[in-house]
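> Test case, fold it:
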Amino acid sequence: MEIVLTEQITFLGIFAVGLVAGSVDAIAGGGGLLTLPALLATGIPPINAIATAKLQSTAGTCSAAICYFRNGTFDLKPLLLALPCTLIGSISGVICLNYINPQFIHGLLPLLFIVVGGYFLLSPQVGDLDRRQRITPNMFAVLIGTSIGFYDGFLGPGTGTFLMAGFISLLGYNLRRATAATKVLNLTSNVAALALFICAGQVLWSYGLVMAAGQIIGGNIGARLAIGRGTGLIRPLVVSICLVMILKVWGVEMFHLLT
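Okay, the predicted model is just below:
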């Protein structure tokens, strides 16, 4: 009886984490800051936690993308080439995990988040109006879709935030439109990585589906909030996510140095 009760509390906890993470992720990215530690806290092995996190994040991203699409927040046509490029990049990233140590990229993350966070905080381009397009959608697909897709499959933290910065700075998207388009490419890279994890038998379905239920609800809530409140909500949340990412990475590195 006590074991059953403990399991129920665990499932309730990861459902709640999925709900909150789905809301945050739909607006600014960074939901993985909550979901992966929560899954690891249940005691499951790290590789299973990563694979299961990919299942629930795919569900939340899908929920948010559908909400944005129904609202007419973005046009799918400019993203048609970016979808297969992101897919190929993500698959390549997962495969490379078997041959390359991701630590060399991990060490660069704080600098990347400082740049992205500073851009969202200070740049006048980040707003409710579209700006001048700097490159073509096809060039964006090849350069950004492939590289960010690779990064998502290989490492992952902050993928949505990096994509948003790319859409705004290179394609001139306004903040709402960039957030919505980000969900589509993020969903593509998630599905590609998830398929490989499923084939390897590394997904723990009971944990993943419970957290996915929370993600679906949270993703819908977050997307609706972003659509309704726009820059006033998205911009400060993105900056906050970047700050948390910086503190998290540097905090872990300091912990390892001290121990």
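> C-alpha from now on. contacts and neighbour counts both.
Will do.
> which residues in the stretch 101-250 of the chain form strands?
Counting by DSSP state E, counting those that start in this stretch, the stretch 101-250 of the chain has no strands at all.
> residues contacting the closest residue to residue 190 other than its chain neighbours?
What sits nearest to residue 190 in space, not counting adjacent residues and going by C-alpha to C-alpha, 6 or more residues apart in numbering, is residue 58, at 5.6 Å. Listed by C-alpha atoms under 8 Å, 6 or more residues apart in numbering, the contact set of residue 58 reads 187, 190-191, 194.
> ok, those residues vs residue 153, which is closest?
Checking the contacts of residue 58 against residue 153 by C-alpha to C-alpha gives residue 190 as the nearest, at 7.7 Å.
> Give me the distance between the closest one and residue 173.
23 Å (C-alpha to C-alpha, to the nearest Å).
> And stretch 54-63, what's buried?
By neighbour count with 16 or more other C-alpha atoms under 10 Å, stretch 54-63 contains the buried residues 54-63.
> ugh, typo on my part, it should be stretch 5-14
Those would be 10-11, 13-14, for stretch 5-14 by 16+ other C-alpha under 10 Å.
> Provide the contact partners of that stretch at residue level.
Outside stretch 5-14, the residues touching it (C-alpha under 8 Å, 6+ apart) are 35, 38-39, 42, 207, 210-211.
> Turn those into TSV, including distance to residue 140 and neighbour count.
Formatted as TSV, the contacts of stretch 5-14 follow (distance: C-alpha to C-alpha, whole Å; neighbours: other C-alpha atoms under 10 Å):
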residue	distance to residue 140	neighbour count
35	30	29
38	35	18
39	34	24
42	40	15
207	36	21
210	36	18
211	33	31
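> Among those residues, name the ones in helices.
Cross-referencing those against helices under DSSP state H gives 35, 38-39, 207, 210-211.
> for those, which one is nearest residue 167?
Nearest to residue 167 among the ones in helices among the contacts of stretch 5-14: residue 35, at 25.6 Å, using C-alpha to C-alpha.
> who are the neighbours in contact with that closest one?
Residue 35 neighbours (C-alpha under 8 Å, 6+ apart): 14, 17-18, 21, 53.
> with those residues in mind, which one is nearest to residue 118?
Closest approach between those and residue 118, by C-alpha to C-alpha: residue 21, at 23.2 Å.
> re earlier: tell me the SS of the residue nearest to residue 190?
helix (DSSP: H, G, I helix; E, B strand; the rest coil).
> to compare against the first, here's another:
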Amino acid sequence: MEWWILTAASALAGFVDAIVGGGGLILVPALFAVFPQAAPATLFGTNKSASVWGTAMATWRYARRVEMRWAALVPAVLVCLIGAWLGAWAVTLVSAEWLRRALPFVLAAVLLYTLAKKELGRHHRPRYQGRAEALAACTIGGTIGFYDGFFGPGTGSFFVFLFVRWLGYDFLSASAAAKLLNTTSNVAAVALFAWKGHVWWHYGLAMAAANVAGSLLGTRLALRHGAGFVRGVFIAVVTALIAKTTWDAYGALP
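As a prediction, this is how the structure comes out:
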């Protein structure tokens, strides 16, 4: 039964993650429910070993159909990789408790801003060119890459929001760029978890196949229905993230 639960959860996570990020909302709780006694690091590592394949597949599909601004994104990938490694290193030294408590409020601000700006992300109008765009993309890659290595929830949504709000991308192009950088931070995380022996590969491989299948379907729908559809899924995922992170931070308090 555990194989059925995990592969189904991984497929659904890949579907959601391919559109706008947030697949961890589905797969991580499923892993904790199936293996409540397992070390958290092992479950996080197993999650990443599956999700990295779905994000990589989504990146490839988007790159074939969506304008990818490679001059800005390639240096951002390198900075994101460094940021993710530094974040993973930092979490071994510093508690992330303060961030866990602040996260629901940050996500609520993102949601309210997106709802207030009805036209946000509906049209692709990049604000920067050349070096300025590369610098902005590198700042996003390094900052959110560090966050992904240090803590993680909502990484894909933060990537999407910043590409839309700061760089002027539409939601579809922002999701494509986010998938590229999210793949990078996932690779860094998988490498670190595998090095520490925190990956169950026998589960991870089956979950990876399901994650890729879900990713293919999610990418297809996003490409077919465009930025408006991605915006709607973004709002739904951020709303779910607010509920989940609020419960994680404050639900157990007396």
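> Any idea what the TM-score is?
Once superposed, chain against chain, the TM-score is 0.93 (TM-score structural alignment, normalised by the length of the second structure); 250 aligned residues with a C-alpha RMSD of 1.6 Å.
> follow-up on the earlier one: put together JSON lines for the contacts of residue 58 of the first structure, with distance to residue 118 of the first structure on each row.
Converted to JSON lines, those look like this (distance: C-alpha to C-alpha, whole Å):
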{"residue": "187", "distance to residue 118 of the first structure": "26"}
{"residue": "190", "distance to residue 118 of the first structure": "27"}
{"residue": "191", "distance to residue 118 of the first structure": "30"}
{"residue": "194", "distance to residue 118 of the first structure": "32"}
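> okay, among those, which ones form the most distant pair?
187 and 194 (10.2 Å).
> the more surrounded of the two?
Using other C-alpha atoms under 10 Å, the more surrounded residue of residue 187 of the first structure and residue 194 is residue 194, with 27 against 23.
> That one reaches residue 51, doesn't it?
Yes: using C-alpha atoms under 8 Å, residue 194 of the first structure is in contact with residue 51, at 6.8 Å.
> Leaving out the residues flanking it, which one is nearest to the residue nearest the centre of the second structure?
Nearest to the geometric centre of the second structure sits residue 156, at 2.8 Å (C-alpha atoms, centre = their mean). What sits nearest to residue 156 of the second structure in space, not counting adjacent residues and going by C-alpha to C-alpha, 6+ apart, is residue 21, at 4.2 Å.
> so who does residue 47 of the second structure touch?
Per C-alpha under 8 Å, 6+ apart, neighbours of residue 47 of the second structure: 24, 27-28, 31, 204.
> before we move on, what about residue 249 of the second structure?
100-101.
> circling back: which among the contacts of residue 35 of the first structure gets closest to residue 3 of the first structure?
residue 14 (16.7 Å).
> What's the closest one aligned with over in the second structure?
Taking TM-score structural alignment, residue 14 of the first structure has residue 6 as its aligned residue in the second structure.
> For residue 34 of the second structure, see how far away that match is.
8 Å.
> Repeat that for residue 135 of the second structure.
Residue 135 of the second structure sits at a distance of 43 Å from residue 34 of the second structure (criterion: C-alpha to C-alpha).
> May I ask which helix or strand encompasses the match of residue 14 of the first structure?
helix 2-20 (DSSP states H and E).
> what sits against the counterpart of the residue nearest to residue 156 of the second structure in the first structure?
The alignment partner of residue 21 of the second structure in the first structure, by TM-score structural alignment, is residue 29. Listed by C-alpha under 8 Å, 6+ apart, the contact partners of residue 29 of the first structure are 158-161, 238, 241.
> what about the helices in the stretch 151-259 of the first structure?
Ranges of helices within the stretch 151-259 of the first structure are 159-171, 175-199, 205-229, 231-258, based on DSSP state H, counting those that start in this stretch.
> got the ones you listed as a markdown table, with distance to residue 74 of the first structure columns?
Output for those, formatted as a markdown table (distance: least, C-alpha to C-alpha, whole Å):
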| stretch | distance to residue 74 of the first structure |
| --- | --- |
| helix 159-171 | 12 |
| helix 175-199 | 6 |
| helix 205-229 | 11 |
| helix 231-258 | 16 |
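> Buried deepest among those, which one?
Sort the helices of the stretch 151-259 of the first structure by mean neighbour count, taking mean count of other C-alpha atoms under 10 Å, and helix 175-199 sits at the top with a mean of 24.
> which strands and helices sit next to that one?
Helices and strands touching helix 175-199 of the first structure, by 3 or more C-alpha pairs under 8 Å, 6 or more residues apart in numbering; DSSP states H and E, are helix 2-28, helix 46-71, helix 82-96, helix 146-154, helix 159-171, helix 231-258.
> For my notes, please list those helices in TSV and give distance to residue 133 of the first structure for each entry.
Formatted as TSV, these follow (distance: least, C-alpha to C-alpha, whole Å):
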stretch	distance to residue 133 of the first structure
helix 2-28	22
helix 46-71	22
helix 82-96	16
helix 146-154	19
helix 159-171	4
helix 231-258	19
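> Nearest to residue 221 of the first structure among these would be which one?
Of all these, helix 2-28 comes closest under C-alpha to C-alpha, at 5.9 Å.
> Now do that closest one: distance to the chain's middle.
17 Å (C-alpha atoms, centre = their mean, to the nearest Å).
> and what of stretch 129-144 of the second structure?
For stretch 129-144 of the second structure, the separation from the chain centroid amounts to 18 Å (computed by C-alpha atoms, centre = their mean).
> So which bits of it are buried?
133-144.
> Which of the helices and strands packed on helix 175-199 of the first structure sits closest to residue 125 of the first structure?
Among those, helix 159-171 comes nearest to residue 125 of the first structure, with 7.2 Å by C-alpha to C-alpha.
> corresponding residues in the second structure for that closest one?
Counting by TM-score structural alignment, helix 159-171 of the first structure corresponds to 155-167 in the second structure.
> And stretch 217-231 of the first structure, by the same measure?
By TM-score structural alignment, stretch 217-231 of the first structure lines up with residues 213-227 in the second structure.
> Mean distance between stretch 73-83 of the second structure and the first structure after superposition?
Comparison of stretch 73-83 of the second structure with the first structure after fitting gives an average deviation of 0.6 Å (mean C-alpha distance after the TM-score superposition for the first structure).
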